[in-house]
Structure formats: structure tokens, C-alpha cells
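S.K.: following is a predicted model, sequence given first.
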Amino acid sequence: MTVIVAKWTIDEYHRMIDAGILSDRKVELLKGEIVEMSPEGEPYAYCSHESAEYLADLLGKGATIRQAKPITLPNDSEPEPDIAIVQRLGRKYREHHPYPENIFWLIEYANSSLEKDLERKSKIYAEAGILEYWVVNLKKLHLVVFREILDGEYATKLTLTAGTIQPPAFPDISVVVERIINS
């Protein structure tokens, strides 16, 4: 027996949201599929919040930090990364969520969603042209950094537990890894 999965466009997804069909669900659109999101445990909520505040202080007026808000990607995806570091476009975001060209980098915090974040989302983000993507493994307390897109996938994957890292979008800024993984 073949299972056929119904695929949705971003427009159809938005119409479902506007109609209130998804109001009781915590979901995101990934490659045309509506996917349930994992609930936030205490470590997840604490770490992502503290990191967002740290990055806001570090980047100042250079970027906007959006927490658990949608981004719109051309591959029928509208994920809600835990932290999106985006251009400061002010009221433009009343008209649309950040597009790939507005995004400096994304961060996901993963406990139960680790496989989805490392595999599925990394492919979706690379395919959409997101130049940098970080995943914090809350079980092992390390940071996985994806960079350098080649043939629609990230060619470089670094795993860090300490030290500093310079995001390519802000080469003069040093991000302390321990502040991101909150170890």
C-alpha cells in the first residue's frame, strides 16, 4: 500500500491559519508538510531565551533577534526557528515574515527534536540559501554549526563546546559558545 501525503503551499497554509483551523496546534510548514512542533521543556525555554538576550546585546542595532517566529522560505516551508537573527526591516515584517535574503543566521535548540533539526531542517535551510545555521544539542551541550552551501546542502559542519565563533555576517563580532549552549 502506498501512502500519499497531501502537500500544502505557503498560501494554503496561511489560509488555514487565517481560518483558525490550526489555532489549537503548535505546527510549522516543512517542504509542504504540516509538522507538529515539540513542546518546550525548561532547559529549552531557558537556554533559547538567555541566548536571544545575549545576542541582542552583542549585535545591538546591527540585527533584530526574533524568537520562535515564522520565516518564509521558497521551498514551501515556513518553520519557526528558536532564534532568527535578521535584518532590521521594522514595519516591513507586518507585510511578510523574513525571507532568506533577510536572514543572517538561524539557531535551533534541540532535545527531542535533535534528528529533525540536524537532518531535515538543515537540508531545508541550505536549499533555501540560509548561509549559516546553528543547532544546540541540549543533551550533550554542544553547538553544531552548518556553513558553506554546496549543491543545496551545507558543506561544512563544526561541533563546538567552548571558545568563540565569528558569524560570517558579523565578522567583527565574537560569540562566546558557552553563552549559546548555556553550559
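M.R.: Noted; the coordinates are in hand. In this text, all values refer to a predicted model and were calculated from it rather than measured experimentally.
S.K.: hey, let's count contacts and neighbours off CA atoms from now on
M.R.: Noted.
S.K.: show me where this protein has strands.
M.R.: 27-30, 33-36, 64-67, 83-86, 103-110, 132-137, 142-150, 153-160, 164-165, 175-176 (DSSP state E).
S.K.: Ser183 is nearest to which of these?
M.R.: For the strands of the chain, the distance to Ser183 is smallest for strand 142-150, at 8.7 Å, taking C-alpha to C-alpha.
S.K.: quick check: angle from the closest one to strand 153-160?
M.R.: Here the directions of strand 142-150 and strand 153-160 differ by 150 degrees (axes from the mean of the first three to the mean of the last three C-alpha atoms, to 10 degrees).
S.K.: any buried residues in strand 142-150, and which?
M.R.: For strand 142-150, the neighbour count (16 or more other C-alpha atoms under 10 Å) marks 142-149 as buried.
S.K.: comparison target, given below:
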Amino acid sequence: MKNIKPYPTEEELPPVKTLNEIDFTASYSYADYMRFEFEERLEIIKGYIFEMSPAPSRIHQKISGRIYVPIYNALNGHKCEVYSAPFDVRLAKKTQEDKEVFTVVQPDIVVVCDQTKLDKRGCIGAPDIVVEILSPGNNKKELINKYEVYEEAGVKEYWIVSPSEKTFFRYILDDKGKFQPTKLLTVGEKVSTPIMPGFLLVLEEVFQD
């Protein structure tokens, strides 16, 4: 990253109580993130702060539930677990120390099959599936950066759902560690995945009014 100011992360630093105290030109880590005490939701992507929507819209919440429930039902008795936002996913590049983790995201839904990645604070490492439901507040830079960090971390499937366009798009990680795009799906089509045997997502049900 160019022209980004280092930000101190010493343990003795006081809590950050308001969003106004955030320096959006600084680089932040998960150690910094844990000091945030304000209500506004933020994500850190490659050290940069991104503001999240204050609260998801009704349509966003409805679609999230219609994806979450079939996943939850399919995973009954399975080693994998599903979580919905707010749920912190920390993506470390070198070590798992809080001060060395510069990406902390809250995807709408994640599926995690490796139980060792789960701790009391969320997930440390790549989920098997990440689901992002697009909102008007999503900006291009945020989406590009998320694509990059999910690919680098080794997320097996990255699902992008557009409520306004009623589309479902999926990237699948290949054996070289690169995302490969798949066909754009919409109402009338269904989604399955080898990660969750028996799972079937009917897009007509997901997007119905």
C-alpha cells in the first residue's frame, strides 16, 4: 500500500470510543479493531478501514435468511458449521497475532468445515464458503479487495448475491489457488456444492417477493 501512515498498536493504547477518532488514512490491525467501542460497524481490508451499512435492508435480511436456512438444514450432523453476520473472519498472512492481522471482515454468511479455525472471537483463517449479499453501499474498491483477500486466503467458494438484479455468481478456487468464475445464475436455476452434500438452493425461492 502506498501513502498509508503506520498506526501504533501498543497494548497500552486507550479504547477508541467514537468513529470520529478513526484516521481513515492510517493502517489498522485486528489489535486496533479490538479497541473500537463505538456502535458503527467497520471492516479492515489490507489495513484499510471500510464502513459498513448501519443496518442491512429488509430485502437484504430476507435473502440472507433464505440462504442461511437451507445451508443450516443441509449441515445437520455434518462437520461444517454456518454463521451469519455479525461474525468476525480474520485473514492472517504471516502470523495469527492480533497486531499482524490486517484483514477482518464480516461476510453475510460463512461456512467453516475446519473446527480448528473457530474460536471465541469468530474464525481465524479462510472459511470454506463466503457469501456476500450486495448492498447499495458496496463500493468497487471494497469488492475488488475482498475478491483478492478471499482468493489469497484460500476460500474455496465465494458467492456474490445481487438482490436488485436477482442474480447469483460464484467463484470456485482451483488447484492452483486461483478463483475461477462460473455461470451467472438467476431465477429458475438451482445451486449445489460438493462442500455440502445434499444442499440445494432454489434461486426462485431466494428471490421471490
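M.R.: Sure thing, it's come through. These numbers were taken from a predicted model, which means no experiment stands behind them.
S.K.: tm score of chain vs chain?
M.R.: Once superposed, the chains reach a TM-score of 0.79 (TM-score structural alignment, normalised by the length of structure 1), with 178 aligned residues with a C-alpha RMSD of 3.1 Å.
S.K.: which residues of structure 1 does the helix ranked longest in structure 2 align to?
M.R.: Ranked by residue count and defined by DSSP state H, the top helix of structure 2 is helix 58-74. Aligned by TM-score structural alignment, helix 58-74 of structure 2 falls on residues 42-58 of structure 1.
S.K.: please report how far the counterpart of Ile124 of structure 1 in structure 2 lies from Lys178 of structure 2.
M.R.: Using TM-score structural alignment, the equivalent of Ile124 of structure 1 in structure 2 is Val149. According to C-alpha to C-alpha, to the nearest Å, Val149 of structure 2 and Lys178 of structure 2 sit 11 Å apart.
S.K.: could you find the closest non-adjacent residue to the residue sitting nearest the centre point of structure 2?
M.R.: Nearest residue to the geometric centre of structure 2 (C-alpha atoms, centre = their mean): Pro107, 2.5 Å. With sequence-adjacent residues excluded and distances taken as C-alpha to C-alpha, 6 or more residues apart in numbering, Pro107 of structure 2 is closest to Glu132, at 5.7 Å.
S.K.: translate the one you found into the numbering of structure 1.
M.R.: Checking TM-score structural alignment: Glu132 of structure 2 goes with Glu108.
S.K.: its match contacts Pro79, doesn't it?
M.R.: No - counting by C-alpha atoms under 8 Å, Glu108 of structure 1 stays clear of Pro79, with 10.7 Å between them.
S.K.: picking up where we left off before, contacting residues around the residue nearest to Pro107 of structure 2?
M.R.: Residues in contact with Glu132 of structure 2 (C-alpha atoms under 8 Å, 6 or more residues apart in numbering) are 107-109, 158-161.
S.K.: same deal with Glu205 of structure 2?
M.R.: Here Glu205 of structure 2 is in contact with Arg66 (C-alpha under 8 Å, 6+ apart).
S.K.: distance-wise, check it relative to Lys178 of structure 2.
M.R.: 31 Å.
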